[in-house]
Every structure is written in C-alpha cells, then in structure tokens.
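Trainee: The amino acid sequence is not available; the structure is as follows:
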C-alpha cells in the first residue's frame, strides 16, 4: 500500500497527550479491559455526524458502551440474504455474544442524512436517486417515515423525520429474531432517543404518550 499517508501532526500530538495523562492516570483500568474482555452495559446506535458524541453526553467510560455509527443512525430490517450487513453484524454480536441489556438508538437535530432523504422524497435530490449513490440507497430505509410526516413547514417536517428514523430503527430491530426473543424474555430493553445538538437537550420516546419527551 503506497497511498497511505503519515498521521497529521496534530493527531500525533493529541495521542501523546492522551497517553501521558488520561491513559497514565487509568492504566490499570485499560489493562483490565484488555485482559478481561469487554462487558458493555449498552449498545448505542448513533449517527456518524461528528457533532454527536454519545460518550460525552452520558459521561461514559471506556468499555461501557458498544458503539455503532452509520449515516442517520438507521437499522435495516432483518435480511440474511441482503447486502446491508455492517449494522446487522454489530447488532448480532452485541445481542448474541456480548448480551447487552440495553440497546439505544439515538437520533439528532440537523441530521444531514435525514435532510437528504427528505429532499430525495420531495424530488429535490436527483444525485441521491442514482443507483450508484450509497447514501441514497441507505436512506431508502427512511422513506416509510416520510409517508408518516404531519403537515407543516419543511423545517418542522425534517425534524419530525429525524424522530421517525429512530422509530423505524426500533421497529426494524424487532424483525431480528434474537432481538425480539431477548426483548420478550426481558433480557434486553430498547430505547429511542433524540438529542438537540445546539441546546444540549435529550428526549426519549415514551410509547404510552406516543411521542418523544424531554429528560
């Protein structure tokens, strides 16, 4: 491989700073994680968006969350013969091997992937309609949520679609046999969250109220 480049200096410097401070202060904990394996308290499926920092939101330590990130924090339906295996593989491993007790899907405000889906459904994103668009074909998973949107401004409808993405992911999780079985047996609980990046707000889906409520 001749095209790989050295790491930028600022990242090298940050690494050495981490190694000399946080790692040095918690060396025994890192060694424990390495020798005893991982036993995460939850799996979190979040967006790739660089502004979404789940471990900071919950003050999580290394080893506490099994994290999976993808565009718009989506979960595809269970499809053993399909080709969307990255997210599905992470779910399978978390539930069947790590046996996490909680599985959290967290959406967020100003999600570019969700906005792309909205524009595509509105007929304003021809590039995403192309068969060669990986983003467009991934965002097809969110199209059912567009059909559920209430009337309102584009801004209001996009925000509603962000939350629909969380709900669709929760619905699709229950198409995985081992997820459904674990939920029915009380070994696993599913949670749907949405965070407002600018305001620092966090909302949780409440099935009894039929919507997201602030925490």
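Mentor: Now that the structure is in, tell me what you want to look at. Computed from a prediction, not measured in an experiment: that's the story for all the values here.

Trainee: from here on, contacts and neighbour counts on C-alpha atoms
Mentor: Noted.

Trainee: which residues of this protein fall in strands?
Mentor: Taking DSSP state E, the strands of the chain run over residues 42-47, 65-70, 102-108, 189-196, 201-206, 211-214.

Trainee: Measure how the longest helix seen in the chain sits relative to strand 42-47, angle-wise.
Mentor: Longest helix of the chain, by residue count under DSSP state H: helix 154-173. Here the directions of helix 154-173 and strand 42-47 differ by 140 degrees (axes from the mean of the first three to the mean of the last three CA atoms, to 10 degrees).

Trainee: buried sites along helix 154-173?
Mentor: Using 16 or more other CA atoms under 10 Å as the test for burial, helix 154-173 gives 157-170, 172-173.

Trainee: before we go on, here's another structure to hold up against the first:
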C-alpha cells in the first residue's frame, strides 16, 4: 500500500486499536440495524471545522453534509444534479432527523473568495465562483462598506450566508411542512477556528450568541 498516505494508514490503525475497540458493539448494531442520526449538520468542506470533532459525536449520531462554505441552494426540481439537495432530502424524508444545523466558521476560504473582487477562477469551469453566486448580492453590498475592516466584512458574510442558507432550507416543501408541524427544528451556528468558540443563532433576533464552554 505504498501509494496510500502513510498518515492515514497510521490513523486507521490507531482507530482500530482505540476507538473501534471501545465502540465495537455500537458499530455492529449500526451495521445490522442501519443509521438513525438525530441531527443533520450542513457544514463547510474546510478541514479545520469537522462537525463530528467539534460536537464530540459518536458513530451514527450526526448525518453530515459538507460543501464549500456550508451553503444550501434554493429548492430547484429542474432535473439537474443537486448533491446537497439530495442529501437534505434523504436526511429529512428517509432518516427523519429532528434537527438541522447550518454551521459556518471563521476564516472561510469560500466566503473570502466571494468578497474578493479580483478573485480569478481556479479552472475554466469556475465551479466555486458559480457556487458562491448564492451569496453574491450580499457580498457586493458588504464589499462596498469601507467602515468595516476586512475581518469584519468576512465574519459578517459568513453569518449572513448562514441566514441565507436557512432561508433556502425553508423553500424545500418537506422541510417547510415538517417545521410548521414542529417535527423539525432549524438552527444556525458559527465556529471560530482560532479559539474554539461556538456561536449559535438566536431564532427570534437572528443574532449570534456565544455559548459558554
């Protein structure tokens, strides 16, 4: 297995001799009976902000969807390929999750790119540029705010993006109906990588409030 990353092989061996040993029975039950996670977390691909690590979750507890900048597109049943929408549909309709969390984080590269008027496409397809178009209007408004610092503009759009994704979540009929019936709760959260702080969005005011560790 020379071509496989050594660090991952070592990590797997540590997993098998450590966590798997401690939770072997739980894995067997999950294999036999299937998964029943209680929460869907829509998070960023960023390697520094893994939900399972942040929430100290065990196997089978979280159904995690990760994409660039933890965004949810609007409901568009147009016959095209929609990875995030497909995962959302499965979590809500098949797994019957009780909570949905849209979790952003500080220093998000996708949000930074959306705020950079000189950002160049990384490839001819410009997949990231098109994807970040979901927050283009908000980004353009924040770009022109000279009173805010670069860091303030970044944090502002990271949090606005979370609110935007929550609004898009509610365009999905299955989510809207279940939320209205009290079967699902929707939450927003923002994680600060630098100091480990978790900020949770107040459902009424929409402000982000830091949780006490």
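Mentor: Sure thing, it's come through. Just so it is clear, the structure is predicted and the values come from calculations on it, not from any experiment.

Trainee: picking up where we left off before, need the strands of the first structure in a markdown table (columns: distance to residue 26 of the first structure).
Mentor: Formatted as a markdown table, the strands of the first structure follow (distance: least, CA to CA, whole Å):
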| stretch | distance to residue 26 of the first structure |
| --- | --- |
| strand 42-47 | 22 |
| strand 65-70 | 17 |
| strand 102-108 | 26 |
| strand 189-196 | 30 |
| strand 201-206 | 29 |
| strand 211-214 | 34 |
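
Trainee: Can I get the ones you listed in TSV including mean neighbour count?
Mentor: Shown next, in TSV, are those (neighbours: other CA atoms under 10 Å):
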stretch	mean neighbour count
strand 42-47	24
strand 65-70	18
strand 102-108	24
strand 189-196	19
strand 201-206	17
strand 211-214	13
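
Trainee: Relative to residue 140 of the first structure, which of these is closest?
Mentor: Minimum separation from residue 140 of the first structure across the strands of the first structure (CA to CA) falls at strand 65-70, 13.9 Å.

Trainee: in the superposition, what's the average offset of that closest one relative to the second structure?
Mentor: Aligned to the second structure and superposed, strand 65-70 of the first structure gives a mean residue distance of 0.3 Å (mean CA distance after the TM-score superposition for the first structure).

Trainee: re the thing from before, show me which of the buried residues of helix 154-173 of the first structure is closest to residue 10 of the first structure.
Mentor: Using CA to CA, residue 162 comes nearest to residue 10 of the first structure of the buried residues of helix 154-173 of the first structure, at 33.9 Å.

Trainee: That closest one touches residue 109, doesn't it?
Mentor: Yes. The criterion here is CA atoms under 8 Å, and residue 162 of the first structure meets it with residue 109 at 7.1 Å.

Trainee: Could you tell me which residues touch both of these two?
Mentor: Residues touching both residue 162 of the first structure and residue 109 by CA atoms under 8 Å, 6 or more residues apart in numbering: residue 194.

Trainee: Look up how far residue 69 of the first structure lies from the most centrally placed residue in the first structure.
Mentor: The centroid of the first structure falls nearest to residue 46 when counting by CA atoms, centre = their mean (1.8 Å). From residue 46 of the first structure across to residue 69 of the first structure, the span is 5 Å (CA to CA, to the nearest Å).

Trainee: what about the counterpart of residue 96 of the second structure in the first structure, how many neighbours?
Mentor: Matched to the first structure by TM-score structural alignment, residue 96 of the second structure sits across from residue 99. Neighbour count for residue 99 of the first structure, taken as other CA atoms under 10 Å: 18.

Trainee: what's the answer for residue 172 of the second structure, then?
Mentor: Going by other CA under 10 Å, the residues that sit close to residue 172 of the second structure add up to 18.

Trainee: Could you tell me how far the residue found closest to it once you drop the neighbours it is linked to in the chain is located from residue 30 of the second structure?
Mentor: The spatially closest residue to residue 172 of the second structure, leaving aside those adjacent along the chain, is residue 75, at 5.3 Å (CA to CA, 6 or more residues apart in numbering). Distance of residue 75 of the second structure to residue 30 of the second structure, computed by CA to CA: 31 Å.

Trainee: what's the answer for residue 139 of the second structure, then?
Mentor: Applying CA to CA to residue 139 of the second structure and residue 30 of the second structure gives a distance of 42 Å.

Trainee: which of these two has more neighbours?
Mentor: residue 139 (26 against 13).

Trainee: For the alignment partner in the first structure of that one, give me its contacts.
Mentor: Per TM-score structural alignment, the equivalent position to residue 139 of the second structure in the first structure is residue 146. By CA under 8 Å, 6+ apart, residue 146 of the first structure lies in contact with 118, 121, 161, 164.

Trainee: With residue 162 of the first structure instead?
Mentor: Applying CA under 8 Å, 6+ apart to residue 162 of the first structure gives the contacts 107-109, 111, 114, 194.

Trainee: again, only this time at 7 Å
Mentor: 107-108, 114 (CA atoms under 7 Å, 6 or more residues apart in numbering).

Trainee: before we move on, what about residue 40 of the second structure?
Mentor: The contact partners of residue 40 of the second structure, by CA under 7 Å, 6+ apart, come to 62-64, 91, 97, 99-101.

Trainee: how close does it sit to residue 55 of the second structure?
Mentor: 12 Å.

Trainee: do residue 157 of the second structure as well
Mentor: Residue 157 of the second structure sits at a distance of 24 Å from residue 55 of the second structure (criterion: CA to CA).

Trainee: if I look at the nearest residue to residue 125 of the first structure once chain neighbours are set aside, how far off is residue 43 of the first structure?
Mentor: In space, and not counting its chain neighbours, residue 125 of the first structure is closest to residue 119: 5.5 Å by CA to CA, 6+ apart. Distance of residue 119 of the first structure to residue 43 of the first structure, computed by CA to CA: 30 Å.
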